[in-house]
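Novice: Sharing a sequence plus its predicted fold:
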Amino acid sequence: MPEITYVRGDATTPLGKGVKIIAHVCNDVGGWGKGFVLALSRRWPEPEADYRRWHRGRSGNDFGLGAVRCVRVEQYVWVANMVGQRGIRTGSKGVPVRYGAIDSALGVLADRAVELGASVHMPRIGCGLAGGTWSRVEPLISERLTSRGIAVTVYDHGD
């Protein structure tokens, strides 16, 4: 079973050969404008455009916590928009991260990665603006992805 590989670098320039999926967590209110999504949008317009269309059409599609949309941005690179955050602010109900939704989304992501024969690349999902803790997210990644033989690389941004 592969372990999670940790590297310093930019998750929008994933390392290695073959098909790669860049996974990240989105909110459930249609907001796209802070955090890792800005780096994605600087590289490719498609993930943001797809996310906004998906959110606008939410009454007739699967948009919501735990849902995933994979968007192809290059011949061998996909971006997985995973809805794992309720709202965008920490408030009376706590931080926006929803671990159950991230867990569900990772299960969908795993199926897609196996189908594509892809490795998965990500920042520390759910732990930035969503307010989550890596000690709660990392076991979900191990259970859903690496336990199925999917190579996962986590990028810590180097300064």
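Specialist: Thanks, I have the structure now.
Novice: going forward, measure contacts between C-alpha atoms and count neighbours the same way
Specialist: Noted.
Novice: Could you check how far stretch 46-56 is from the centre of its chain?
Specialist: 14 Å (Cα atoms, centre = their mean, to the nearest Å).
Novice: Repeat that for stretch 47-63.
Specialist: 16 Å.
Novice: With stretch 42-62 instead?
Specialist: 14 Å.
Novice: can you list contacts of it?
Specialist: Stretch 42-62 has contacts (Cα atoms under 8 Å, 6 or more residues apart in numbering) with 12, 29-30, 32, 37, 40-41, 63-64, 69, 71-73, 79, 81.
Novice: here comes the other one, which I'd like you to weigh against the first:
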Amino acid sequence: MSEISYLRGDATAPHGAGVKIIAHVCNDAGRWGRGFVLALSRRWPEPEAAFRRWHRERADSGFGLGAVQLVQVAPYTWVANMVGQHGIRIGRTGPDPVRYEAIDAALAALGDKALELGASVHMPRIGCGLAGGTWERVEPLIAERLTARDIAVTVYDADAA
């Protein structure tokens, strides 16, 4: 069983050799424009375009809570758009949009794909930013769905600007 590695740095520039999957949590409202997705879009246009198309075609595309979309952005690098947030929160009111059961389902599917590709997984602290989740609830899901399957996981904490 692997352990989660923690690094200070940019999750869009993952460390190490081999195939890498950069995982992040998206909302089920089809919105893309705040949080970690901005860093992804600055680096590659493909994940945003694929996410928007996936949402637009949701009646037939399998889009929904717990779903995962893998988008290849370089020969050995993929981005995993994981739908783990119900809607978005406007302002500071309302319930947190995080859905832990959806993150869990998405991580399970991501684990299958990582094993198939022989990939390591890289991410920010998923579900803990705009989604409003807590790392104390997300970290055990990562341990169960990824590291328990010997998938190397690196979590990146962004450098303060």
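Specialist: All right, it came through fine. Quick caveat, the model's predicted, so the values are computed rather than measured.
Novice: picking up where we left off before, need the buried ones from the contacts of stretch 42-62 of the first structure selected in PyMOL.
Specialist: Buried subset of these, written as a PyMOL selection, criterion 16 or more other Cα atoms under 10 Å:
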select buried, resi 12+29+30+32+37+40+41+63+64+69+71+72+79+81
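Novice: Out of the contacts of stretch 42-62 of the first structure, which comes closest to V120 of the first structure?
Specialist: V120 of the first structure lies nearest to V79 out of these, by Cα to Cα, at 9.6 Å.
Novice: tell me which element the closest one falls in.
Specialist: Counting by DSSP states H and E, the element that carries V79 of the first structure is strand 77-85.
Novice: That strand vs the second structure, mean deviation?
Specialist: With mean Cα distance after the TM-score superposition for the first structure, strand 77-85 of the first structure departs from the second structure by a mean of 0.1 Å once superposed.
Novice: Let me know the helix or strand that the residue most central in space within the second structure is in.
Specialist: With distances taken as Cα atoms, centre = their mean, H24 lies nearest the centre of the second structure, 1.7 Å away. H24 of the second structure is part of strand 20-27, with elements assigned from DSSP H and E.
Novice: Which parts of the first structure are helices?
Specialist: Counting by DSSP state H, the first structure has helices at residues 36-43, 46-56, 99-116, 134-144.
Novice: average offset between the second one and the second structure?
Specialist: On superposition with the second structure, the average gap between helix 46-56 of the first structure and its aligned counterparts reaches 0.2 Å (mean Cα distance after the TM-score superposition for the first structure).
Novice: try the first one
Specialist: Taking mean Cα distance after the TM-score superposition for the first structure, the mean distance separating helix 36-43 of the first structure from the aligned residues in the second structure is 0.2 Å.
Novice: tell me the angle that helix makes with strand 77-85.
Specialist: Interaxial angle, helix 36-43 of the first structure versus strand 77-85 (axes from the mean of the first three to the mean of the last three Cα atoms, to 10 degrees): 150 degrees.
Novice: Many thanks, have a good one.
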